[in-house]
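**Student:** Sharing a model that was predicted from the sequence below.
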Amino acid sequence: MVDANTPWFVPRGVPVARMADQIYRRLRTAILSGEIPARTRLVELEVAARLQVSRTPVREAISRLVSDLLVTPMTYGGVEVVDTAEEQGDIFVIREALEGTAARLAAERITDAELQALDQVLEDSKALPLDALAERAELNDRFHTLILKAARSQRLIQMVEGFREFFIDEVKLMRYTQRDTQTALKHHQEIVEALRAHDAKRAERLARNHLEHSKARLQKPGKRRRP
């Protein structure tokens, strides 16, 4: 019997496409949280049997995980979970360059309306309770997306979107302490101030430093945060 409290649980009676998406999200969450460790072999038939579903949605879900570089095909069948800590270290280096550039361009091109939107995100973030991880992750994503759009570079947007699966989400925020959360908010406030001053060099430096801090925190081994 599949336990509904595990990331393997998938509701019955939903369309195949929707079921594939749910399986994908649950497997992705389990991989990124470490519940499915690196080097674990996932076999389509075994996963389908454990989930008590057909192989079709599992095949689609695993295909998406391959595209996300979270698993890699094995020569003798199935896929293997990659070392996401090592992979995300490389991803953060690339994101530092891309989002640093986005912040620099945004400082030169941002509008008053976009600054007001960023201010609102900051206010909403400060008002959230510490355990509202999903909401905090959503606001964090909105903050970075607003800056990216303010850069007015479609090519840059497309490049950053390629790494969206590795952005901070509620799974990663479980590793954040109260101090980490306060530090991240302080970084966001400083970045907005640099954008408001149209200080391109400072905005780029702060954006890079912010991502460097996030990388260092997430690469530390840790347990789930306490309430």
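**Tutor:** Received it, and whenever you're ready, just let me know what you need.
**Student:** rest of the way, CA atoms for contacts and neighbours
**Tutor:** OK.
**Student:** can you give me the strands for this protein?
**Tutor:** Taking DSSP state E to define them, one finds strands in the chain at 41-42, 71-73, 79-81.
**Student:** Tabulate those strands (JSON lines), appending mean neighbour count and distance to Q158.
**Tutor:** Output for the strands of the chain, formatted as JSON lines (neighbours: other C-alpha atoms under 10 Å; distance: least, C-alpha to C-alpha, whole Å):
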{"stretch": "strand 41-42", "mean neighbour count": "18", "distance to Q158": "30"}
{"stretch": "strand 71-73", "mean neighbour count": "20", "distance to Q158": "22"}
{"stretch": "strand 79-81", "mean neighbour count": "21", "distance to Q158": "26"}
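**Student:** Output these as a markdown table; include the columns distance to F143.
**Tutor:** Below are the strands of the chain laid out as a markdown table (distance: least, C-alpha to C-alpha, whole Å):
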| stretch | distance to F143 |
| --- | --- |
| strand 41-42 | 35 |
| strand 71-73 | 29 |
| strand 79-81 | 30 |
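**Student:** And here is the other one:
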Amino acid sequence: MPAPRPRPGSLRDPEISELFLKEDPEKIFGDLQEIGHGSFGAVFSARDLRSQELVAIKKMSYRGRASNEKWQDIVREVKVLQRIRHRNAVGFRGCYLRDNTAWLAMEFCVGSALDLLQGQQEPLREEQIGAIIEGALQGLSYLHGLGVIHRDIKASNILLGSPGQVKLGDFGSAAVATPAKSLVGTPYWMAPEVILAMDEGRYDGRADVWSLGITCIELGDD
């Protein structure tokens, strides 16, 4: 008889337990203000009360329907974030658990390439697009060297730090091994091999390069 699956949020497995910090996040972070939301949950700006650093907090609940799947997604994202240390990827500050909700603390970025695109009345200049794409390519080269596929490259997931730093963000869809074979990502940006993967085989980091090409079109669209 197979062993029962651990309940979502269980830290009995030492390998899982070491992914999460044990402090109460409500005692560590203050001045939370929501700055975005999606199907995963919500993102807040916050102040680390210990260092006074401004950070971003991604809150993801693992209660209710599909709680096991939500928990596995959180564990996978934390595992990816813990491995990443690069100037062109958003910095990870740790993950905390409280009331069936994961608090992913990350480096704060002032916005995304999509925000920049929408905030200008005129199309982005070629040199602006080139700088964004160059930074994204540097980040992807690093990820692919680790065997990680981002799988959701688009303008809203290319973040802009200060001053003018380009950083890949949102690793909730990332695959930690290549080749991958599941249908994951945002449809308009998906490479053909990702769409066909369930029927015809597997794909690797080149799928991210396709998505970045679509992002070039997105950024250049006037």
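**Tutor:** All right, it came through fine. Just so we're clear, the structure is a prediction, and the values are computed from it rather than from any experiment.
**Student:** TM-score for these two?
**Tutor:** Once the chains are laid over each other, their TM-score by TM-score structural alignment, normalised by the length of structure 2 reads 0.32; 121 aligned residues with a C-alpha RMSD of 5.8 Å.
**Student:** isn't L65 of structure 1 right up against E80?
**Tutor:** No. Counting by C-alpha atoms under 8 Å, L65 of structure 1 does not reach E80; the two are 10.4 Å apart.
**Student:** Overlap in contacts, those two.
**Tutor:** When contacts are counted by C-alpha atoms under 8 Å, 6 or more residues apart in numbering, L65 of structure 1 and E80 are jointly contacted by V71.
**Student:** To L139 of structure 1, which of the strands of structure 1 lies closest?
**Tutor:** L139 of structure 1 lies closest to strand 71-73 among the strands of structure 1, at 28.0 Å (C-alpha to C-alpha).
**Student:** Does anything pack onto the closest one? Which helices or strands?
**Tutor:** On a contact count with 3 or more C-alpha pairs under 8 Å, 6 or more residues apart in numbering; DSSP states H and E, strand 71-73 of structure 1 meets helix 55-67, strand 79-81.
**Student:** Just the buried residues of the longest one, please?
**Tutor:** The reference is to helix 55-67 of structure 1. If you call a residue buried by 16 or more other C-alpha atoms under 10 Å, then helix 55-67 of structure 1 has these buried ones: R55, P57, V58, R59, E60, A61, I62, S63, R64, L65, V66.
**Student:** Could you dump the residues you listed into TSV with distance to T84 of structure 1 added?
**Tutor:** As requested, the buried residues of helix 55-67 of structure 1 are exported to TSV (distance: C-alpha to C-alpha, whole Å):
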residue	distance to T84 of structure 1
R55	25
P57	24
V58	21
R59	21
E60	21
A61	18
I62	16
S63	17
R64	16
L65	12
V66	13
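**Student:** closest to K186 of structure 1 among these?
**Tutor:** Checking the buried residues of helix 55-67 of structure 1 against K186 of structure 1 with C-alpha to C-alpha, the nearest one is L65 at 33.7 Å.
**Student:** by contact count, what packs against the longest helix anywhere in structure 1?
**Tutor:** Ranked by number of residues, the top helix in structure 1 under DSSP state H is helix 84-109. In terms of contacts (3+ C-alpha pairs under 8 Å, 6+ apart), helix 84-109 of structure 1 is packed against helix 133-150, helix 154-161, helix 178-196, helix 200-218.
**Student:** how far off helix 84-109 does the second one point, in degrees?
**Tutor:** It stands for helix 154-161 of structure 1. Angular relation of helix 154-161 of structure 1 and helix 84-109 on a 0 to 180 degree scale: 150 degrees, by axes from the mean of the first three to the mean of the last three C-alpha atoms, to 10 degrees.
**Student:** Same question for the last one.
**Tutor:** Using the same axes, to 10 degrees, the direction of helix 200-218 of structure 1 lies 160 degrees away from that of helix 84-109.
**Student:** And helix 200-218 of structure 1, what's buried?
**Tutor:** Neighbour-count burial for helix 200-218 of structure 1, counted by 16+ other C-alpha under 10 Å, picks out 200-208, 210-212, 214-215, 217-218.
**Student:** next one: the first one
**Tutor:** The neighbour-count check on helix 133-150 of structure 1 (16+ other C-alpha under 10 Å) flags 133, 135-137, 139-140, 143-150 as buried.
**Student:** Which residue ranges of structure 2 form helices?
**Tutor:** Assigned by DSSP H, structure 2 shows helices spanning 14-17, 25-28, 67-83, 113-119, 126-145, 192-195, 197-200, 206-220.
**Student:** buried ones in the last one?
**Tutor:** Burial within helix 206-220 of structure 2, assessed by neighbour count using 16+ other C-alpha under 10 Å, is assigned to A207, D208, V209, W210, S211, L212, G213, I214, T215, C216, E218, L219.
**Student:** cool, and the second one?
**Tutor:** Neighbour-count burial for helix 25-28 of structure 2, with 16+ other C-alpha under 10 Å as criterion, is recorded at P25.
**Student:** Show me what it is packed against.
**Tutor:** With contacts taken as 3+ C-alpha pairs under 8 Å, 6+ apart, helix 25-28 of structure 2 sits against strand 92-98.
**Student:** Distance to G94 of structure 2 for the helices of structure 2 - can I get that in JSON lines?
**Tutor:** Shown next, in JSON lines, are those (distance: least, C-alpha to C-alpha, whole Å):
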{"stretch": "helix 14-17", "distance to G94 of structure 2": "13"}
{"stretch": "helix 25-28", "distance to G94 of structure 2": "10"}
{"stretch": "helix 67-83", "distance to G94 of structure 2": "8"}
{"stretch": "helix 113-119", "distance to G94 of structure 2": "25"}
{"stretch": "helix 126-145", "distance to G94 of structure 2": "19"}
{"stretch": "helix 192-195", "distance to G94 of structure 2": "31"}
{"stretch": "helix 197-200", "distance to G94 of structure 2": "33"}
{"stretch": "helix 206-220", "distance to G94 of structure 2": "26"}
